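*Asks:* this one's structure only:
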C-alpha cells in the first residue's frame, strides 16, 4: 500500500495529538477531516496508531517465536478474520505497537464459505506444525454459526500431538486477559494491554511464513523527519 503525502502527515499528527492526551473520537474526526481521509485511511488511523505509553506496554510483551511445548491461548476469530481480510485484499499493516491489524472488512461475520475454509485450513495446518501445546482456542459465541466453526476447528486439530481445547465464550477477551500460560495470540489492543503473558502475533506469523507477506509499517510514518 502506497501512502499519499497527506496521509503520512495525518498519521504523524494523529499520534502527536494522542500523546498529548486528546480523546480518540474527536482527534480521529479532526485529523480525518483536515486531510480529507477516506474511510479506509481513517480505520488505519483508528486501529493502527496508539499513544506511546500503550505502544511501549504492548511492545514489551511481543515475542516472535515460541519455546517448544509453550502453552498458547488463541483469540480464534481475531486471527481468522485477519487471515480472511488478507485473502479478500483488505489493507493489512503493522500498527505502532508492533501488531498486525487490518482496516476492516470481515469482522463478526463470514460472508463466503470459501474464505472461511481457506482461513481455517491455513490456521489449523500452522498449529499442527508448531511444536507447541497445550493449546486453547477461544471463539466468541455471538459470531454467527460459531458452534459449527468450533466443530470444524476441533476436527482439523484432533490429530495435534498436544492437548487442544476449542471453546465458545460470550466474550473471548476475559480468558485471554487472565491466561497465565506462555503466551496469547491476539491483536486486540485491549487484550494486549491487559494480558498477563507474552503476545505471539499468530496471524502475522502465518502470513509471513506461508506467503512471505510484507506489510506497511504504520509506525515508520508517525514521526517528524
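*Replies:* Everything's here; your move. Remember, it's a predicted structure, so these values are computed and weren't measured experimentally.
*Asks:* use CA for all of it now, contacts and neighbours both
*Replies:* OK.
*Asks:* How about the residue nearest the centre of the chain, nearest residue that isn't a chain neighbour?
*Replies:* Centroid-nearest residue in the chain: residue 187, 2.9 Å away (criterion: Cα atoms, centre = their mean). Residue nearest to residue 187 in three dimensions, not counting chain neighbours: residue 99, with 5.8 Å by Cα to Cα, 6 or more residues apart in numbering.
*Asks:* Look at the one you found and say how many residues are nearby.
*Replies:* Residues within reach of residue 99, counting by other Cα atoms under 10 Å, total 25.
*Asks:* other SSEs contacting the longest helix that the chain contains?
*Replies:* Counting residues, the longest helix found in the chain (DSSP state H) is helix 113-129. Using 3 or more Cα pairs under 8 Å, 6 or more residues apart in numbering; DSSP states H and E as the contact definition, the elements that helix 113-129 packs against are helix 76-87, helix 146-157, helix 202-211.
*Asks:* quick one, that helix and helix 76-87 angle?
*Replies:* Following axes from the mean of the first three to the mean of the last three Cα atoms, to 10 degrees, one obtains 120 degrees for the angle between helix 113-129 and helix 76-87.
*Asks:* Report the inter-axis angle for helix 113-129 versus helix 146-157.
*Replies:* Going by the same axes, to 10 degrees, helix 113-129 makes 40 degrees with helix 146-157.
*Asks:* Got another one to weigh against that:
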C-alpha cells in the first residue's frame, strides 16, 4: 500500500472544499499543493483523482462489469497501456474517487520503456480476446512521441488473434472516442467518460487485477476518512 505525506488527506479536504464552491481547478490545485508541499505524484493524484461528488457518481454509473461476448470494444490505446506500464514500472497507480484506475507517473514528454509497453499491449490484447468480442478498435493519438512505432506493437499482434482488430491513428483520439455511437469504451480519461453515453469498461484495472495481485490505494477510502 502506498504511503502518503502527512498532509495529503488535508490537501484532499481543502481541494474539495474550494472545488465545491466552484473555484477554478488549476488555481486551487496550485494553491493547495504549494500550501502542503505535496510531491509530484500526490499533485497528480489530486488533479486526476479528486472530483466533485456529483461528477464522481455520474462517472461511476457508467462503469460496467465484465462485458458479454460479442461486444465491440473501443480502446483508448495509450491511455490504457500507460497505466499498465506505470504499474509494471513500480510507479503509483490508484483508484480515483469516481472508481476509475489512474496513474500518477506523468509519462507525457518522457521516454516510455518500450519493453514494458510491449508487455502491456500483450496483456490487453490477450484479455480482450478472452471476452470473445465482436471487434476491437484501438484509438492511438498520433501526437504522442513515437506514436507510430508504439502503435505498430499492437498491429503486429493482430495477425495472431482470433478476433477482428484495428488500429486508428488520429490527432484527437479523445474526440474520436467520445463520438463513438455503439459498443464499449475502454478509457480512464475523465473528459471522454463525461462525454460518452456508452458503457465504460476499466480495462487497465481488470488486466492488472486478473494478472497480478495488486493492492491499489483507493482515494474513496482516503476521502471518507
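*Replies:* Perfect, I can see it now. Predicted, not measured: the structure shown is a model, and the values here were computed from it.
*Asks:* rewinding a little: quick one: the residue nearest to the centre of the first structure from residue 100 of the first structure, how far?
*Replies:* Distance check for residue 187 of the first structure against residue 100 of the first structure: by Cα to Cα, to the nearest Å, it reads 7 Å.
*Asks:* Strands of the first structure, residue ranges please.
*Replies:* According to DSSP state E, the first structure carries its strands in the segments 62-63, 72-75, 92-94, 100-102, 135-140, 164-169, 183-185, 198-200, 216-217.
*Asks:* now those as TSV including mean neighbour count?
*Replies:* Formatted as TSV, the entries for the strands of the first structure read as follows, by neighbours: other Cα atoms under 10 Å:
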stretch	mean neighbour count
strand 62-63	16
strand 72-75	26
strand 92-94	23
strand 100-102	25
strand 135-140	22
strand 164-169	17
strand 183-185	26
strand 198-200	25
strand 216-217	16
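*Asks:* Figure out which of those is closest to residue 1 of the first structure.
*Replies:* Between residue 1 of the first structure and the strands of the first structure, the tightest spacing by Cα to Cα is seen for strand 216-217, at 6.6 Å.
*Asks:* Next, the mean deviation of that closest one compared to the second structure.
*Replies:* Once the two are superposed, strand 216-217 of the first structure sits an average of 0.5 Å from its aligned residues in the second structure (mean Cα distance after the TM-score superposition for the first structure).
*Asks:* counting contacts, what elements does that strand pack onto?
*Replies:* Helices and strands touching strand 216-217 of the first structure, as assessed by 3+ Cα pairs under 8 Å, 6+ apart, comprise strand 92-94.
*Asks:* Name the residues that touch the strand it packs on?
*Replies:* 48, 85-86, 100-103, 215-219 (Cα atoms under 8 Å, 6 or more residues apart in numbering).
*Asks:* Distance to residue 42 of the first structure for the residues you listed - can I get that in a markdown table?
*Replies:* A markdown table is the format used below for these (distance: Cα to Cα, whole Å):
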| residue | distance to residue 42 of the first structure |
| --- | --- |
| 48 | 10 |
| 85 | 17 |
| 86 | 18 |
| 100 | 17 |
| 101 | 14 |
| 102 | 12 |
| 103 | 9 |
| 215 | 18 |
| 216 | 15 |
| 217 | 16 |
| 218 | 13 |
| 219 | 15 |
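*Asks:* Could you identify the most distant pair in the residues you listed?
*Replies:* Considering Cα to Cα, no two members of the contacts of strand 92-94 of the first structure lie farther apart than 85 and 219, which are separated by 21.0 Å.
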